[in-house]
Structure formats: structure tokens, C-alpha cells
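# Prediction below, plus the sequence it came from.
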Amino acid sequence: MIRGKVRRSQLVAPFGPGAMQVLADGTSVITCGLDHWFVPGEKLDQEEFRIREWRLESHLGVDALYTPPDYRDHSKSSPGQYNTKLNVPVLRFPSWNFCPRCRALTPQPLNTAQRPRCTNPDCTKQKASWAPFLAQVPFVALCERGHLQDFPWLEWVHKSAHPKCGSDKLKLRTSGGGTLASQRVVCEACHSERGLEGITSVERPDREREQETTYLTARLEEGTEFSCSGAMPWLGLEAGAGTCGQPLRGSLRGASNVYYALVKSSIFIPEASSAGADPRVLEALEEQTIARARANLRDVLEDGEILTPSRLRRAAKKNAFRLENFTDAQIESALAILEGPAEASSQQPATGTDDNPARFRHEEYTTIRDAIDSAELVVKEPEGDRAKDVAELVSRVRLVEKLRETRVLWGFNRIFAESSAQDTATRTALLRRTTPEASESWLPAYTVLGEGIYLELSPQALAKWEAASPVQNRLVPMAQRFQSVAHDRHLTQRAVTPRLVLLHTLAHLLINQLTFECGYSSASLRERLYDSPGTDGMNGLLIYTAAGDSEGTLGGLVRMGKPERFEEVLRNAITNARWCSSDPVCMDSQGQGPDSCNLAACHSCALLPETACEEFNRFLDRGLVAGTLDNPGLGFFSSLE
């Protein structure tokens, strides 16, 4: 039986439905769709895995969010134990294999449970007491719409979409080189032979044709395009099950562009003020047994009925002792916070994942910029005054002592990391084979507890700075390059503004500086940008821990937000930004980094690990933060010494 272990959070990203991974025994598997993650049964209590995040549920248009299940064995001491023997199913993919000894290519079913052995009678090891294990081929084929299939070995070697040779006696031979040109597939029946050089490349058939195609689609058979068939093996739909028609591209199965998880995140903010709601009551109501009783009550309540403390005590039965130290008034106030958002969100129309992200962030922005003390979010104002020169540029700093981030997988891409807004429903549909019934839609998610520092730039100073002509003119090349990329990939157009570039670059510089000041690695910190145009628009950023455990983090990052420490971090970050080890080449660059959408930003000064950045390490420029070599006063923080 093929089995493996993986952290539950990794089943959201990077090993969600449709993603491949290699198990400890070397078997390559693909994670199945959401249809079979929670198999209905007598001892299934799916509510135990429920994550309550009312804003994300409404924004993504789903009824619930659940963490991936964990595996539990039956316990003899607990015969009534729930949620045992749950696992996330996988299928063996690619299904084509080759023998390391005789190099024979053979297909195997997706649901093969054991490692197959070579059955070729001509294999030299067949004469021994055992046959060698088959190894899975290192190549697959995929398209931009998210489909994935086995590499078309038969069609490729015979140079025909419908080969006339009826033999499937193929061999994958190698000359020992490290390139695709050294890999050749051979048909022993008709002696056809063909190398794999070029199968991963893209080409444009002629200058007049704008639409790119792939070498595999255009060259498999001369005069005929061999397109994607819409295969989705993670859903049990093999090649030929559909008609996609997109260009098909060959790829190594372990290439980074085979799977890009599309994750939406949210900082939890309470629907109502925590005033009047004891945090201890909120914690008790979120406890597993009480949360299950609340869920059971919601299923039987009729329209217009509300969940009352007395009903909850009766439904909790033997677990009601968890509520006995609290009055009905305390429980009622806490229920208004926990149950109210779900009801309100169900009445709001689904906005879609890419529909006005600034509006979605604005709710966090208005909450986190002020002090708040709740069960899931604690924000405080630091004590003490900031230096005058810093206060003129940074108008607000907040210490986020506790936060809860929820990350939800709502789809995935292949080949390119981003998709257009028009593809939102299509990407979500890739996660499951059948459309869920009404009120049963859900997505996988997990939560992270952490801490952070929020800062906000002075609106007056920012408005004056971003209106300057030199600032506007510097970003023209960057904006034009992104418009070209967005047009080629059918991405949603967006404005590349000085405010966005300033906030984004400042976040990167601070994260790089904080790794030296408080000991966190850059991969353990994340940025969250709050940006919208206008004097009254958002102009803040949040730097927070992204790798906290169930107990959160230790406060090292929050400590750096206190005035005396924050000023030192900010000054050091600006000082370091004035000179890069790659200067003057870096500072004078007119386009570098991903899609050439950066100016003065490289790996030596401003880039971060991809997990820490919201914008794929694009829209960065140290010149707008600290000034350029030719114009030292160009930067927003040029006056800061």
C-alpha cells in the first residue's frame, strides 16, 4: 500500500489537490480532489475541523472552511471515538514507468497500490529470483488551464496524433547526458526513434500570429496541432476525457511551474466589539465539544430562531460543565460575536476572489490601525514618543501582540503563477470532480497564530511626495512592462503607483533588517500591504510572523515596534538601502527581477523569499525609498538620517 506523511498545512500549499509530491519510498503521487477528503460515515464529525472566518467565507462564496483531516487509529479505551482512519487520498502519477535495467516503458493504472515490478520477458533481471522495481518517468505534459496528463510517448515517437503502429513496446534510452537531447524514446516494433529535445519550449509559428504555441503541440505531427485533451488525473479523469484545445507543454514532473497554489489569506477581525464578551467565554465556546454542540443546534434551528445559552447548555449535555462558571449574559454576548458573522455573511453575495481586493483589506485596515483587545486580535499603541523626523514621515505605529491568519486554497495554476479574474470560477472548479450541493461547499484552510508590527505613513507627506513629477516619471517604464505582461497572460490590469512601490519596498527593507535585529529568518516573516489611492486612501503595511505554532510566537517582533527600537530599525533599513553591493548596476537598472518589473532591487538588497512577498517580488525600487545616485532627494525617506 502506498502511504506517506505530510503536514496538514502542506495540503493547503504546496501539496493541495492536483499537486504532485514524492514519498519517502520514491513514489510520485498526486493529491486527489476534495470530493473524498471527508468520506461520510457514522463516526465522522466534520465540524471538528471547521475554521470560522466569516470574511473569507463570504469573499470566496463558500459555506465553510475546514482544515485537512489528520489520521487517527482506533483507541480501545475510547470505543466511541470520532474521526478515526481519515486520510487524504492520492493516486500514483505519472502512470508511465520504465525499467532501470531494460529501459522498457509501460503504463500502470492510477490506483496502483503497490510498487510495480518489470514484467518484460527480455529483461536480464527476469532470470533472477526478483524483478527490478519500475521507476516513474520524469516527464509530464500540462496546459495553462490547469490540466495535466502523461507525456504522449506513443504519439511523440511515431510523430502522429493517431499512430498506426499498434505496438506499445517502447523504451526510454539515455546517452548519459544531462539535457533533454540525451533522452530518446524508441519503438521496437517499427524502429521509430525520437529525442525529447524542445518538449518544454514555447514558440510562435509566425510573426503575424500573436498567440504563442508550444513545441510539443506544433511539432508532434507536422501540419497538425496536438492540443490538450483536458485530463485531470487527480480527479480520476485521464487523457481523452475532455476537449481543452490549449497548447500542450512538456515539463519535468518536479518543475516549479507544474503547480502554483492560489491562496487567499485574511487577518481575523471580530464582527463586533469584544467589550462585554469575556475572552474566557469565547475560548470555552470554541472548545471542540462545545463547538460541536453549537453546530448541531444550528442544523435544527428553524429560520428566525436564535441560539440561546439555555439551548446550548442542554445540547452540550455532559460537557455543559465547561459553561457552568459563566452567566447567560456572558454567553449571549460571546454568541453574538461567534454566531452573528456567519448569519451576516450568508446574506451577502459572493464577491469572488479577485473582486476589489482593496475593499476586502479595508476592513482589516480600519480595525488594526486602532487599539483592540479581543480573543483573536490584540493591538496596542506603543508607549513613548517617536523622534520628530520619524514622526513626520511615519504617522502611526501599532504593536500587534496577537493575530490569527487564515489561509485558504481556492484553486491552482500551472505554468504561470497568476491567473486572470475571468478564470476564478474555473480555477476553483479544478479542486473537485462534482459540484457540491447548496450549503455544502467548502475549501481547505489552516490558521497561523502570530504577532506583528503595523505602521502607517503620514498622509500629508505621502500626498506631497507622490505628486512630484520625478517620482511619477521614474515608474513609467515599470508600469509599461507590467501592462505588457498582463496583456500577454490575460491578467487583470492594475495601476502601478508610487504609493504601492514605496510601501512594498519599505516592507522588504524592514523585513531584511528585522532578520538581523530580532532573530527571525526572512522566510518566517510576511508582509501585508494596505494600499489604495487618494489622500483618504490606505497607506499602511503589516509585518508579521508567518510560521507560528499553536501557541503563537514569543513577542520578539512586537518588541521591535517600541519607539526606541523601531526608530533604530527604520534608520538602519534606510541607510542600508542607499547602497547595494551590486551598485551602481542595481541602482541604474531600468528593469530587473521577475518580468523586469523592478528598478533598483536585486537579491543583494531588496528581494525576499517568495513565501514572504505578496507581489511575487515585483514592484520594488529602492530609489523611491532612499533616493538615487543622481537624485538623492527623490526618496520618501531621503531626509531621514
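Okay, I see it.
# all contacts plus neighbour counts: C-alpha atoms, from now on.
OK.
# Which residue is the nearest non-sequential neighbour of Asp150?
Val140 (5.0 Å; CA to CA, 6 or more residues apart in numbering).
# Kindly report the same for Val408.
Using CA to CA, 6+ apart, the closest residue to Val408 is Ala445 (4.3 Å).
# Hmm, the one you found is touching Tyr66, no?
Yes. In this structure, Ala445 is within contact of Tyr66 by CA atoms under 8 Å, at 5.6 Å.
# shared neighbours of the two, which are they?
Ile51 (CA atoms under 8 Å, 6 or more residues apart in numbering).
# These two: which is more packed in?
Regarding Ala445 and Tyr66, a neighbour count based on other CA atoms under 10 Å identifies Ala445 as having more, with 26 against 18.
# by contact count, what packs against the helix or strand hosting the more buried one?
Counting by DSSP states H and E, the element that carries Ala445 is strand 442-457. On a contact count with 3 or more CA pairs under 8 Å, 6 or more residues apart in numbering; DSSP states H and E, strand 442-457 meets strand 50-51, strand 64-66, strand 394-413, strand 539-545, helix 556-559.
# try it against this one:
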Amino acid sequence: MANRNTSRPHGQTRRSQIITTFGPGSMMDLPDHSVLIGGLDHWTGDKQEIVEPRLLEKLEKTLDLGQLQMFAPPHDLGDPTQPKTGIVAWQFPEWFITQDAIVDPDEKSKIRSRRLVHRSALTSGRFIDDNRKRQNVVPIRFVRACRNGHIGDIDWYPFVHESLDSECKRPLWIDELDTSGDISSIIVRCECTKDRPLKEAVGYVSKALGKCDGGRPWLGPYANERCDQISRLLIRTASNAYFSQKMSVISLPKRNETVSKAVDQAWQFLEIAQSIEDVGYERRRTQVKSVIEDFTDEEIWGEIEARRGGTGTEKSVKQAEIETLVAAKDGLGNDKPDGDFFARALPRAHWDQPWMKDIVRVVLVHRLREVVAQIGFTRFEASTPDIEGELDIGVNRAAIAREMSWVPAIENRGEGVFIQFSKNAVDSWAARSDVQAYGRKLLNGFDVWKDEHTTSKREFPGLPFIMLHSFSHLLVTSMSLECGYPASSIRERIYAIPEIGYGVLLYTGSPDAEGTLGGLIQSGRKIHDHTRQALEYGELCSNDPVCANHDPENAHERRFLHGAACHGCLLISETSCEQFNDYLDRNLVVPTLEGAGVEFFIDGS
């Protein structure tokens, strides 16, 4: 990664982190200063194209672009004789505070004062005070930003003087009333005797920092745009400073070869079908039923339309994936060293136990390729794909380039385990009156959250999704103890599509390797043991009875998207969870101290 004004790299980071954590518009701390990662227009060097037609089609629709490409972030060639490659980073913020604090011995509170200085007042990266002493400085940790992703330095003089017309330019100080670093104990002071507590800049409705100027410094000079938002205080290193908006797909075998072969065998009957209803009618024939019994009418009709040159009904990201995973009766894909997908169903005899009675299939995904692309970012509040893996077109995301012609992407190769739940069992459970009544409590909590987040496009995912999501988190914890991967390396994909089916895919992958070592597959062969252990974990939490009895509407706890869920039981690393640890409730999975009686696994042990 290179500074704007020099070709010498100032730091390095993993290519996968560029997509997730340090993408365009994010802030990164370097040894001497902090930088803002530049937009795609400022990336240099040859880029490796990543091909994944299904993801590309979705991104083109989301961005409303006719032609788009995906490229991996540029990598360091490691050869000093070759042209430099990398990503331009702009120094940000431009305000610093001195590291040497002045403590007044006469003050009982021991106020610590540090000089607040602009970059233009530095000499060789240091500040020379009135005593000609050279002082080290560090970037100020407070900046201003808005919900549209714009960011900039705080105008400290107007802030402390509470006026845009003030002409005072005397030295500024940051006074800390204690050593906690809490905002409530920080005062910004000018030597003209004016001062102002920094906490006055905190909050959704505070206008202390003025109106946003639409600054997009990561895109380079003159990149500002109109903005009607009010600037808000942002801590550079806070977790809400940057949320990469990503979309990912699992690479699937081309045009589902198993469906194509099935249609081939029954083509003499299926070629006359003119609608999906005709497929259902032809299915009654013995010659047809025996061939296509593992596939839905939608899958067969889609193959028929594809053969006739039609586009068929567009499938969501997860719909296409679950259709492929449930089709893995014996084997699916190619077991080749460079293959993208290969899966085998694990015979039921290997995992058939009483507590597994509502699970109909376990698929070991030996080879898996996931492609992840970034199309923008948000600040203050994350914007996640919906439960079908689709990005919300209406999200007001910040741009990562002046003109979008390509997006950064990475490919992860690894392995996974897919668990398919009985559709009839899940639907019957969700239709129970007691489950519906309990679900209204979760919906009420979501409604309270929605009232506070009026700009959010998120929808209530439904009880089957919450149940599967909670089960997935318990299973991640259970499998991580034995599979050789930490829980933070195991990711999930929840499939809750009533028309197709229900399932959970746990997988792991690495962008810097050709695959993984098979630890997850080996654990998948004992999925019944891990499932039982997961269900036992869910029955009792170290925070019970507070956790089990949590009411989602509780304004004091402010966990509106949780039922019985906390850090002691269900919450896991956010790198693993596709919904940022929202929509969780173990009451829907197993019996707890709450005694709600709405658990899916009635015989949990």
C-alpha cells in the first residue's frame, strides 16, 4: 500500500482484508499516521480477473450497469525491478494531538492537556512547541461523518467557538479530565478561554458539527457531492466506522449437470411441456417419475426453458445454491484438484439418530469455491444481504469509484457440510399456534428496532430462518472444538426458502491456498455427535435465567433482534455470521429455562 506522494509502500495487508475491512473509504493506522484507503481509480498494477457469471449478473443488476468485471486486488510482485503495484492511501485525518501531556499539579482532578495541531504545523512529522522541544504526535481519533458515507476532519475552531464566523486561530488543546479516554471526560479548549465538551457532538440529532459537505476524500480531489445529512461524531477505530457491502455466491456446477441428464432421459415426454403445470402432469408417468423424482418442477421447467433458448425465472442467490445441494444424491461436481465444486451425500446410516429424525440429508462438500465481491460501503449501520442472499437495490451505499466499471473480488477455496431439514417438519412446526404466538414477541421486538432505524430496509426473516440461524451458531461452536478451525474461520449460509426447502451450510475457505485440509469434512462424518452436543449447549447458558427470559421488546436491555441469545450461548464472531449476530433465539431450537415449549428439537437429547 503506497502513500499518495511516494512510490515507496508504507504498509501491507492481506488481499482478502481489502474486501472485508480495509476497502476504499476505510481508515487504517500506519506506524506514523493514519490513512484513508483510496478508491478503485487509484489502484495500480496488473489485476487478475475473477470469473463467476452468476455473481456478475447479480452485481450488474444491483448497480444498474450493462458491463462489469471483477478483479482481485493488486498484489505485491516482490521484485524491486518491476513497476510498483498497490493501492493509493490518502493521509487522514490531518489533525494530530501531541503525545506528551501537560498535567497541572495544582489541579485536584489532574487534568491532562495535549496540544491539538494541524498537519501544516508539523515539521518532519513532529510538532515543535514554544520551548523548541520536538514532540511526537498521533492522529486525532475523532472525525466527522454522515450516514451517506461521507467523511472529513472536524472543523475544530467553529466547534469550540460555536460559531462559523469566529476568526480566532489561537492554539487549541484537548483536556482529559481522567485517564479513561471516555468522550464525556474530554473538553476541547482554545487559549482564548473558549471551551466546549466533546460530548455535545455525540448523538443522532446533535448539530454541533454542522451540515455534511459531501466529502469523499478516498476518491481523490474534487470528489465532493451534495448531501443533506448532518455530520456526526465518529471514532476512527470504532466498529461502526466502516461496513463493507459485499455479495457472495458459491460456485456451482455448470447448469446443474444432474438435472440436464435427468431431462435427457425423459425428454420424449417432457419436450411437449408448455408450462410448469405440464411438468407436474408428466411427472405422473412412471417412466418420468423414476427419473426426475429428486428434482422440483421448477428445476425441470428451468432446464426445459434453457434448452429452448428462454431465460426462465431468475433465481435468487440462495435458491440456486440449495437446489444444487439437495440434488447431491450420490455425488455432484468433479473431484479434480482444480475443481470448483464437489459434494457427496453422506448415507443416512452414518448419522441416523433419534435427535436427527427431522434432518433428511447431510452433504459433505469436499471442494467449494466462494466468490466475494464488494460494491460499496456504509458507515454507522451495516447493510447486509437479505435472507436469500440478494443485495438491497435501495440502499444508499457510498461509492468506491468515481465511475464503476469493475469491482474488487476474491475467491475462497475450501470445504463444507450441508444439513437439509425436512420441509414438512419445519412447516408444521412453524404453523403451530404456540410457535406463532411466541413469534409475535420476536416480531414486536423487530418493530421496535425498525422504529429506531427508519432508513433500514431489513425485513423480519420469519421463524424458520431464526430457528435455523440459532441452530447454526450452536453447531459452529460444537464443530470448532474438534475440526481444527477456530469458530471465527467457520462461516454459515442459512437457507430458508419455503418453496424449495430449509438447510444450513457451514463452510470454511482461504483466499491464499488451493483448498483446506479436510478437518470440516471429518467432523461432518460425525455430524450426529456434533448436533447432539450443539443441542446440549443450547439448553443452558451461563447468563440464565436472564438470557432465557429475555423479552425482545425490553427497552432497557436494547436487544430487540434477540430472544434467548447472548455472548454466553449464541453470539459468535461476526466474521462467521451472515446477519451480524442478529435474529437469534435458542428457545426456538431446544428447551430452556424459559419453558416456552416452542422448540423445534423436542427430543433434544
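Now that the structure is in, tell me what you want to look at. Please read all numbers here as calculations on a predicted model, not as lab measurements.
# circling back to that earlier point, in structure 2, what range does the strand holding Ala445 of structure 1 match?
Aligned by TM-score structural alignment, strand 442-457 of structure 1 corresponds to residues 406-421 of structure 2.
# how big's the offset between that stretch and structure 1?
Here the mean offset of stretch 406-421 of structure 2 against structure 1 after fitting is 0.8 Å, by mean CA distance after the TM-score superposition for structure 1.
# want to throw the helices and strands packed on strand 442-457 of structure 1 into JSON lines with distance to Thr628 of structure 1?
Compiled in JSON lines, these are given as follows (distance: least, CA to CA, whole Å):
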{"stretch": "strand 50-51", "distance to Thr628 of structure 1": "47"}
{"stretch": "strand 64-66", "distance to Thr628 of structure 1": "47"}
{"stretch": "strand 394-413", "distance to Thr628 of structure 1": "21"}
{"stretch": "strand 539-545", "distance to Thr628 of structure 1": "23"}
{"stretch": "helix 556-559", "distance to Thr628 of structure 1": "30"}
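# The strand holding Ala445 of structure 1 versus strand 394-413: what angle between them?
Interaxial angle, strand 442-457 of structure 1 versus strand 394-413 (axes from the mean of the first three to the mean of the last three CA atoms, to 10 degrees): 160 degrees.
# orientation of the following helix or strand past strand 442-457 of structure 1 relative to strand 394-413 in degrees?
Remark: after strand 442-457 of structure 1, the chain's next helix or strand is helix 459-466, criterion DSSP H and E. In terms of direction (the same axes, to 10 degrees), helix 459-466 of structure 1 departs from strand 394-413 by 70 degrees.
# now for the helices and strands packed on strand 442-457 of structure 1, which one comes closest to Asn631 of structure 1?
Minimum separation from Asn631 of structure 1 across those (CA to CA) falls at strand 394-413, 22.3 Å.
# Show me what that closest one is packed against.
Partner elements for strand 394-413 of structure 1 (3+ CA pairs under 8 Å, 6+ apart): strand 260-267, strand 378-380, helix 424-429, strand 442-457, helix 556-559.
# Which part of structure 2 matches the shortest one?
The alignment of strand 378-380 of structure 1 onto structure 2 (TM-score structural alignment) spans residues 342-344.
# Have a look at how far, on average, that stretch is from structure 1.
Counting by mean CA distance after the TM-score superposition for structure 1, stretch 342-344 of structure 2 comes out at 0.5 Å.
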